[in-house]
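Participant: Sharing a model that was predicted from the sequence below.
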Amino acid sequence: MVRMIEQAGWLGLADIALRGGTVAILLLLVAHLLFRLGKGPVIVAGLAFCLSGIVEAVINVSPAVVDLDLSDLTFMALQQIHFIALFIFVKALFDDRFVWGGGCFIPVLFAVPLTLGAGLLDGTGSAIFRGLLVAYDAGLFFVLIRWALDDEASDLVRERRTFRRALTFSVPPFSLIVFLTTMFEREGQVEAILCTVYSAVYFMMAIGFGFWMTSAKKQLLVRPEPGEPRVAQEAELTSADRIELDRVVKAVDGGLYLEPGLTIGGLGDLLNIPEHRLRRLINKGLGYRNFAAFMNDYRIEEAKRRLADPDMAREQIVTHAFNLGYASLAPFNRAFRERVGISPSEYREQALADAISGASPA
């Protein structure tokens, strides 16, 4: 049963005001996602993150201000839902190939037994499971930071690169601190101060996240579905941009895509084009959201040509991968299957059989 404490004091009033502001901002973001950006996995994941964030803002209120009378199990379960929603949202945002599936909810399989143990056991057992739950959440946040940093160099969407940096240095560390401070008992003025500080920081983060979400272009959150053509925005390019973009395309067509380990910065150095401008040219002029996808399209087309060549029928697949600029066989196989729908070995077998029968390979 919810009961308000009459003598909450100025800290309690500030806590309530900040939480109310946070909830209002997140509700605005829910409306923005629902009515202005359409559908898609990133939108659904963003809705789950915002809605669970509203719950997160409410349940951490100090019992001296509003007593929600939540059990430890309920409290920790709701908190875990928010953390997992953040995990899935970041995965969907950074991975242009993201699709909903059972793998999205693997974190739940680990969180459920840990949460049950921490919330239901007493004494030493509860302390052990709480510690394991903290370690587990720390692992989730480490993965988030890795996601944010690993592909930043090849990400061509400027707004998403900005979010990668903001995410790395704000959301995971803050969320982990919140979890650590709310997992253990606190009393009196210390609890009131911690809850108000939490509310203030959460409110500021909600403002920043809300500004980023509502000002970001649709391209950031709404990605093309697999098989849809890339959407270029050539109207945003000047005549000088188009001339420079033509030089980029000709250079890559000429064989630069075969260069092992070629990065966006390396291509910019070779063509004497500043990296920030090269990112914009490829993103706006060609519709690519990721530099690796840009390179892979060229490499896979060349791979298809080589695999269909009867004179190269005995060439090992791994040799093709190395010659096409891949560091190992696994990323080549993955990129090929994503674009063609079958493995390189299957494609070669089919293409050579079609060559023998006189048909054209797909």
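Facilitator: Yes, it's here. Residues are numbered from 1 along each chain as shown.
Participant: CA only for contacts and neighbour counts going forward, please
Facilitator: OK.
Participant: who's in contact with L324?
Facilitator: If you count contacts by CA atoms under 8 Å, 6 or more residues apart in numbering, L324 has them with 257-260, 299, 302-303.
Participant: the helices in the stretch 151-300 of the chain, which residues?
Facilitator: Along the stretch 151-300 of the chain, the segments classed as helices by DSSP state H, counting those that start in this stretch run 158-169, 171-182, 188-215, 218-221, 239-253, 264-271, 275-280, 286, 291-307.
Participant: Redo those helices as JSON lines? Include distance to V318 and mean neighbour count.
Facilitator: Output for the helices of the stretch 151-300 of the chain, formatted as JSON lines (distance: least, CA to CA, whole Å; neighbours: other CA atoms under 10 Å):
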{"stretch": "helix 158-169", "distance to V318": "33", "mean neighbour count": "17"}
{"stretch": "helix 171-182", "distance to V318": "39", "mean neighbour count": "17"}
{"stretch": "helix 188-215", "distance to V318": "43", "mean neighbour count": "17"}
{"stretch": "helix 218-221", "distance to V318": "35", "mean neighbour count": "16"}
{"stretch": "helix 239-253", "distance to V318": "23", "mean neighbour count": "14"}
{"stretch": "helix 264-271", "distance to V318": "24", "mean neighbour count": "16"}
{"stretch": "helix 275-280", "distance to V318": "30", "mean neighbour count": "18"}
{"stretch": "helix 286", "distance to V318": "30", "mean neighbour count": "17"}
{"stretch": "helix 291-307", "distance to V318": "11", "mean neighbour count": "18"}
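Participant: take a look at this one as well, against the first:
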Amino acid sequence: MLQSLFLLRGIALGLLLGMLLTILLRFRDIYALKLLAGFCLCLAGYLTAPLLQGQGGLFYVAVIFADAAVLLFLLLVQAQFCDHRRPEPLALWFGGLYLAASYTEFALEHALGLELAPLRLGVRLAMLGGALCALYLVLRNWQADLVEARRRLRMAVSAIAGMYIVGVTLVESLAGDGAVPLWVEVANSAGIVASLLAFIAAALVLGPAGLLPADEAAVHPAAVVPTVASDPELLMIVEAMEERCAYRDMELTIRSLAEHLGIAEHRLRKLINQRLGYRNFNDFLNHYRLAEVARRLADPGESRLPIQTIAMDAGYRSMTTFNRSFRAAYDQNPSAYRRRYCPKIE
């Protein structure tokens, strides 16, 4: 069984090396794939750390990478499924605190021989929390995802990887300071190999167009107006948004909009994604909602109307979501925007 363990870990390291070289040679300028390269290094550290115990510096380097796996996975999920183009500050704060605690616990145990059970428990819980947060992000955005290939395959592969991280965390937490049975290590290595093969298979099926994030921002609907008249279904979508203001419905989903328009849901997803240029249904709605809010904030006739009222009229249920979306779109908060474009307000 020990030979099987070494064989499986060798196969996994070979697959990781191939993925890493492919990214560095062909896709090194893409943010999401930079994170994937980092995640590959973390997995390599996780696989080799148990084999390098007693080897001094190499063991410590492997542990440093292994402990960062959850943070890299969280950032990777945000980049691939939430279309983030840079690390989210909250994720970095979590990662910094988690890694500081993890490295402190490791240093105290190996350098001074101190065993701090509460600190170790906190590190394990933080690791589990990071993995669960990543899984939540995958599942939360699944319905709103308009990229059909990504929705069907890429989500499944990342979800499997996330659940695997959760499983490993639970097993190691239950094992505590005791030795992990050899059969568990073999199953662990087999799971990593299977996950890597599944990811590579998905990459081959999807190709670069389906796997890589969008390089450009969403296309403004006005850019497709000349072709709308030739497509009755596309015309129905634009009219529902621009003339009937369907986006004001707080409960609007891709399914309910499809039922309202009498268009098959998969067809509606394809039209909004491929013809209007949006990768996420929430981004599609935000375009219209934010445009209405910005117009009304600059209207002197509505200068005394509370910003919250305007936001809720436009379809926002949460002011936190509204403020975050508005700041991302206009690089300032709604109050500052109103003072700038509607200077007559007191």
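Facilitator: Yep, it's here. Please read these numbers as outputs of a predicted model, since none were measured by experiment.
Participant: before we move on, back to that, identify whichever of the helices of the stretch 151-300 of structure 1 lies nearest to W147 of structure 1.
Facilitator: With CA to CA as the measure, helix 158-169 is the member of the helices of the stretch 151-300 of structure 1 nearest W147 of structure 1 (8.3 Å).
Participant: who are the neighbours of that closest one, in terms of helices and strands?
Facilitator: In terms of contacts (3 or more CA pairs under 8 Å, 6 or more residues apart in numbering; DSSP states H and E), helix 158-169 of structure 1 is packed against helix 123-150.
Participant: mean distance, the helix it packs on to its aligned residues in structure 2?
Facilitator: On superposition with structure 2, the average gap between helix 123-150 of structure 1 and its aligned counterparts reaches 2.3 Å (mean CA distance after the TM-score superposition for structure 1).
Participant: sorry, back to before: E152 of structure 1: which of the helices of the stretch 151-300 of structure 1 is closest?
Facilitator: With respect to E152 of structure 1, and counting by CA to CA, the nearest of the helices of the stretch 151-300 of structure 1 is helix 158-169 at 6.1 Å.
Participant: Run through who's touching that closest one.
Facilitator: When contacts are taken as CA under 8 Å, 6+ apart, the neighbours of helix 158-169 of structure 1 outside the stretch itself are 94, 144-145, 148-149, 152, 155, 216-217, 220.
Participant: Also stretch 51-59 of structure 2?
Facilitator: Residues lying outside stretch 51-59 of structure 2 but in contact with it, judged by CA under 8 Å, 6+ apart, are A49.
Participant: Return the residue of structure 2 aligned against H320 of structure 1.
Facilitator: H320 of structure 1 maps onto I310 of structure 2 when the alignment is built from TM-score structural alignment.
Participant: do the same with G287 of structure 1
Facilitator: Residue pairing (TM-score structural alignment): G287 of structure 1 is matched to G277 of structure 2.
Participant: Would you mind confirming that that match makes contact with A218?
Facilitator: Yes - assessed by CA atoms under 8 Å, G277 of structure 2 is found in contact with A218 at 5.0 Å.
Participant: Tell me the counterpart of L8 of structure 2 in structure 1.
Facilitator: L8 of structure 2 maps onto L18 in structure 1 when the alignment is built from TM-score structural alignment.
Participant: all helices for the stretch 1-150 of structure 2, in order.
Facilitator: 2-26, 31-48, 57-67, 69-81, 89-111, 117-140, 148-149.
Participant: In CSV, list these along with distance to I192 of structure 2.
Facilitator: Conversion of these to CSV gives the following (distance: least, CA to CA, whole Å):
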stretch, distance to I192 of structure 2
helix 2-26, 7
helix 31-48, 9
helix 57-67, 14
helix 69-81, 13
helix 89-111, 23
helix 117-140, 16
helix 148-149, 23
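Participant: among these, which is the most enclosed?
Facilitator: Of those, the one with the most neighbours on average (mean count of other CA atoms under 10 Å) is helix 69-81, at a mean of 24.
Participant: average distance between that helix and structure 1?
Facilitator: If you overlay the two and look at helix 69-81 of structure 2, the average distance to its match in structure 1 is 1.8 Å (mean CA distance after the TM-score superposition for structure 1).
Participant: That helix aligns to what range in structure 1?
Facilitator: Helix 69-81 of structure 2 falls opposite residues 82-94 of structure 1 when the two are matched by TM-score structural alignment.
Participant: Leaving aside the residues adjacent along the chain, what's closest to A313 of structure 1?
Facilitator: L307 (7.0 Å; CA to CA, 6 or more residues apart in numbering).
Participant: so what's whatever residue of structure 1 lines up with L33 of structure 2 closest to, chain neighbours aside?
Facilitator: Under the alignment defined by TM-score structural alignment, L33 of structure 2 is paired with I43 of structure 1. Once its chain neighbours are removed from consideration, I43 of structure 1 has its nearest residue in L33; the separation is 6.2 Å (CA to CA, 6+ apart).
Participant: was I right about that neighbour contacting L47?
Facilitator: Yes - with contacts defined as CA under 8 Å, L33 of structure 1 counts as touching L47 at a distance of 6.8 Å.
Participant: mind checking how far stretch 77-88 of structure 1 is from the chain centre?
Facilitator: For stretch 77-88 of structure 1, the separation from the chain centroid amounts to 14 Å (computed by CA atoms, centre = their mean, to the nearest Å).
Participant: can you check stretch 112-126 of structure 2 too?
Facilitator: Between the centre of stretch 112-126 of structure 2 and the centre of its host chain there is 28 Å, according to CA atoms, centre = their mean.
Participant: cool, and stretch 344-357 of structure 1?
Facilitator: Centroid separation for stretch 344-357 of structure 1 versus its chain: 37 Å, with CA atoms, centre = their mean.
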